[in-house]
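*Asks:* please work out how this folds:
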Amino acid sequence: MALYPRFLAVLAAVALTSTLAPPAFAQRSQNPNEPQATEGSGGRANRGRSERAPRGPSPERVRADVQGHLTALGNTCQISEAKLLGQSADANKTSMYEIACATGPGYILLGSTPPSATDCLVLAASAQQTRARDPEADVGTQCTLPANDNAQAVFASYAKEAGMDCAIDGAAIVGAASDGAIVYEIGCAGTEGARIQKSATGWTRSSCFELASVNTACRFTTPAELAATLKGWLAGSEAANCDVQQSRFMGQNANGVFYEASCAGADGVIVRFNAEKAVQQVYPCATAQPIGGGCKLTTTPPAATPEA
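*Replies:* Next comes the predicted model:
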């Protein structure tokens, strides 16, 4: 899925001119044999005079400009550092900045009309996708401020906001939703992970169990972690002794949410849970055919043929 295609196209089109200020004074070389200029009645002579080099805007000016652009965007970043990267070579002289924020990701910001910004995590993910296709490809401007090397902390913060209480062992941007919201995948050590995205009303979460049921595999959640998750949900129920080997999400209806488990050395089960994952009913595979088409992970032997 494309990541902020409009911004990235504009970003690629910006030809930066250097903003590194030369020394405050660019001194002409002095030849001891060359006559020195003197001040005449017509005014001060220019030869031999130190010439002041052009200087970039002050850090205070850069911060003020960046704050104005962020305000226009409705972005609540509390600026901890702002750096002017350059200006476009065209007549518009569009400025580009890198910003670090007190919390959350930093941004590459274009001071265009209107301004636009993309967070550093999105740019890094786009670069990774591009390099996967062509290791020698130009991936454009990337965030370089040390404070913006904080991807794992940002992912952990997002996971907590989305209600994920686990030890994170992997995280990445995996694309964008149809409304443009960035989709993140979060992996949890030893248990089920999820994909999360933020909307105007808060975070939404899609479990890796549910994603697997529509043939979308989570990168950071293994089948063994899914099985361990389901095993944990069975604690205290009549299926607690099931040593879960395989597991699958089957769907839900007005009565609850249904999962199948295959059990080592025993008949598998289909289990109905409520929204809080408390077990409501257990159906042995031998009698569970009416439940969503029955068990798929456990092969139930046919009934024995009566002797003549």
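*Asks:* for the rest of this, base every contact and every neighbour count on C-alpha atoms.
*Replies:* OK.
*Asks:* can you pull out the helices in the stretch 201-308 of the chain?
*Replies:* Using DSSP state H, counting those that start in this stretch, the helices of the stretch 201-308 of the chain run over 208-213, 223-233.
*Asks:* tell me the gap between the shortest one and the middle of its chain.
*Replies:* Helix 208-213 sits 20 Å away from the centroid of its parent chain (CA atoms, centre = their mean, to the nearest Å).
*Asks:* ok, residues contacting that helix?
*Replies:* Applying CA atoms under 8 Å, 6 or more residues apart in numbering, the contact partners of helix 208-213 are 192, 193, 194, 195, 217, 218, 221, 226, 248, 249, 250, 251.
*Asks:* next up, for comparison:
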Amino acid sequence: MNKSLNRTVVALSSALALTALTALPALAQDNTGTGHGPASSQSPISAPSSRVTPSRMDRQRQNRESQRRAPAAPTPEEIQTAAQGLLVATNTNCQITETKLLGQSAAKESLYEVSCASGPGYLLLDSAAPAATDCLTLAASAEAALARDPNADVGSQCTLPANDNAMAVFTAFAKEAGVACTVDQGRIVGAKSGGAVVYEIGCAGVDGAQINKAGAGWEVVNCLELASAGASCTFTTPQEQAATVKAILAGSDAASCDVSQVRYMGKNANGAFYEAACNGADGLIARVNTENAVQQVYPCATAQQIGGGCKLTTTPPAATPNT
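*Replies:* Below is the predicted model of the structure:
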């Protein structure tokens, strides 16, 4: 997890040694029946039942004073109003569907949990510097901490049932980002230097992607591109990537290629380039446009000048013309 992302999570966890909300104390009970403590074995005297002893009166007066000093528990309306104010203060977009006051620290900093009509829920810290951290980020941080140390203190986590919605959130984010696939897995990868959270999206049967919110839109990098830069996606297999390029080649001069391996070679002003190894046939390099439509196909036997040539297919050197 990126250090900048962790600082917010740590702030929530370490700032709050949560205590239960103060409850109204019950009236003290005298179990001896006398109000004077244990009866003397030499002269057992029972007070008349109609008489209240001074010591009991003192205790009742103390209890009433304690009740007056204890603050009244906030109403649901007050809790929601406070949470809404924190959303505004932290510039967090959330249409609240449920709110919960989790507790208060010794420094009187309150912690709230909210669920939202769409997207992840949040933990909201009411402090001198209000903070909002989404439930997906908290869960990812906890998972990473427990992987390092099964006994780690992972701090406060989201508990509202409506916030157990990670797959729905990943699916919605993928749709917003234009990743056209059936989402079957997702996770938080980390965060960019500016704080944007990066998500990995796993797709059923095809290449996945990493996405992050960028201003009013989304940045998308597919897993084939990431592999060319030495990175990898947890949820995407080589078979899914081969199926993706096979679908790109459909309808082109290379449609007959039974794709077994693929690699992304990069792009220039003319388009993006993919190499495909073909079962039982020569491999090829395909150039595609921004809509992934094939513009040109280069057989590996003659593609030595295209990005250094094919790497997945072994080809004999080009024949030297007779002189």
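*Asks:* what's the TM-score once they're superposed?
*Replies:* The TM-score (TM-score structural alignment, normalised by the length of the first structure) is 0.90; 297 aligned residues with a CA RMSD of 2.0 Å.
*Asks:* before we move on, back to that, and which of the contacts of helix 208-213 of the first structure is nearest residue 263 of the first structure?
*Replies:* Closest approach to residue 263 of the first structure among these (CA to CA): residue 248, at 12.5 Å.
*Asks:* how about that closest one, what's its partner in the second structure?
*Replies:* Under the alignment (TM-score structural alignment), residue 248 of the first structure pairs with residue 263 in the second structure.
*Asks:* got it, and residue 234 of the first structure?
*Replies:* Residue pairing (TM-score structural alignment): residue 234 of the first structure is matched to residue 249 of the second structure.
*Asks:* pretty sure its match sits against residue 262.
*Replies:* No. Under the criterion of CA atoms under 8 Å, residue 249 of the second structure makes no contact with residue 262, lying 11.8 Å away.
*Asks:* ok, back up a step: ranking by neighbours, what's the top pick from the contacts of helix 208-213 of the first structure?
*Replies:* The most crowded member of the contacts of helix 208-213 of the first structure, judged by other CA atoms under 10 Å, is residue 193 (31 neighbours).
*Asks:* and for that residue, nearest residue in space, chain neighbours not counted?
*Replies:* Computed as CA to CA, 6 or more residues apart in numbering, the closest residue to residue 193 of the first structure that is not its neighbour in sequence is residue 187, at 4.5 Å.
*Asks:* how close does the one you found get to residue 222 of the first structure?
*Replies:* Here residue 187 of the first structure is placed at a distance of 9 Å from residue 222 of the first structure (CA to CA, to the nearest Å).
*Asks:* neighbour count for those two, which is higher?
*Replies:* Neighbour count, other CA under 10 Å: between residue 187 of the first structure and residue 222, residue 187 has more, with 26 against 19.
*Asks:* could you pull out the strands for the first structure?
*Replies:* In the first structure, the strands defined using DSSP state E lie at 25-26, 51-52, 79-87, 95-101, 107-110, 116-119, 168-176, 182-188, 191-199, 202-207, 244-253, 256-263, 266-273, 279-284.
*Asks:* so which bit of the second structure is the fifth one matched to?
*Replies:* The counterpart of strand 107-110 of the first structure in the second structure, using TM-score structural alignment, spans residues 122-125.
*Asks:* what distance separates that stretch from the centre of its chain?
*Replies:* Centroid separation for stretch 122-125 of the second structure versus its chain: 14 Å, with CA atoms, centre = their mean.
*Asks:* need the counterpart of residue 164 of the second structure in the first structure.
*Replies:* In the first structure, residue 164 of the second structure lands on residue 149 (TM-score structural alignment).
*Asks:* burial of its match, as a residue count?
*Replies:* By other CA under 10 Å, the residues close to residue 149 of the first structure number 16.
*Asks:* which ones are touching the residue nearest in space to the middle of the second structure?
*Replies:* Compute the mean C-alpha point of the second structure, and by CA atoms, centre = their mean the closest residue is residue 136, 2.4 Å away. With contacts defined as CA under 8 Å, 6+ apart, residue 136 of the second structure is in contact with 120, 166, 188.
*Asks:* residue in the first structure matching it?
*Replies:* By TM-score structural alignment, residue 136 of the second structure lines up with residue 121.
*Asks:* what's the answer for residue 194 of the second structure, then?
*Replies:* Matched to the first structure by TM-score structural alignment, residue 194 of the second structure sits across from residue 179.
*Asks:* where's its match relative to residue 4 of the first structure, distance?
*Replies:* Residue 179 of the first structure is 11 Å from residue 4 of the first structure, where distance means CA to CA.
*Asks:* more neighbours: these two, which one.
*Replies:* The neighbour count for residue 179 of the first structure versus residue 4, taken as other CA under 10 Å, is higher for residue 4 (18 against 7).
*Asks:* just give me the match in the second structure for residue 161 of the first structure.
*Replies:* The pairwise alignment with the second structure assigns residue 161 of the first structure to residue 176, based on TM-score structural alignment.
*Asks:* wait, residue 54 of the first structure sits on residue 21?
*Replies:* Yes. Using CA under 8 Å, residue 54 of the first structure is in contact with residue 21, at 7.3 Å.
*Asks:* ok so, going back, skipping its backbone neighbours, what lies nearest the match of residue 234 of the first structure in space?
*Replies:* The shortest distance from residue 249 of the second structure to any non-neighbouring residue, by CA to CA, 6+ apart, is to residue 255 (5.1 Å).
*Asks:* one more: residue 96 of the second structure?
*Replies:* residue 116 (4.7 Å).
*Asks:* what is the neighbour count of that neighbour?
*Replies:* For residue 116 of the second structure, the count of nearby residues is 17 (other CA under 10 Å).
*Asks:* can you name the residues that contact it?
*Replies:* By CA under 8 Å, 6+ apart, residue 116 of the second structure lies in contact with 94, 95, 96, 97, 98.
*Asks:* 6 Å instead?
*Replies:* Taking CA atoms under 6 Å, 6 or more residues apart in numbering, we find residue 116 of the second structure in contact with 94, 95, 96, 97.
*Asks:* also residue 96 of the first structure?
*Replies:* 85, 86, 109, 110.
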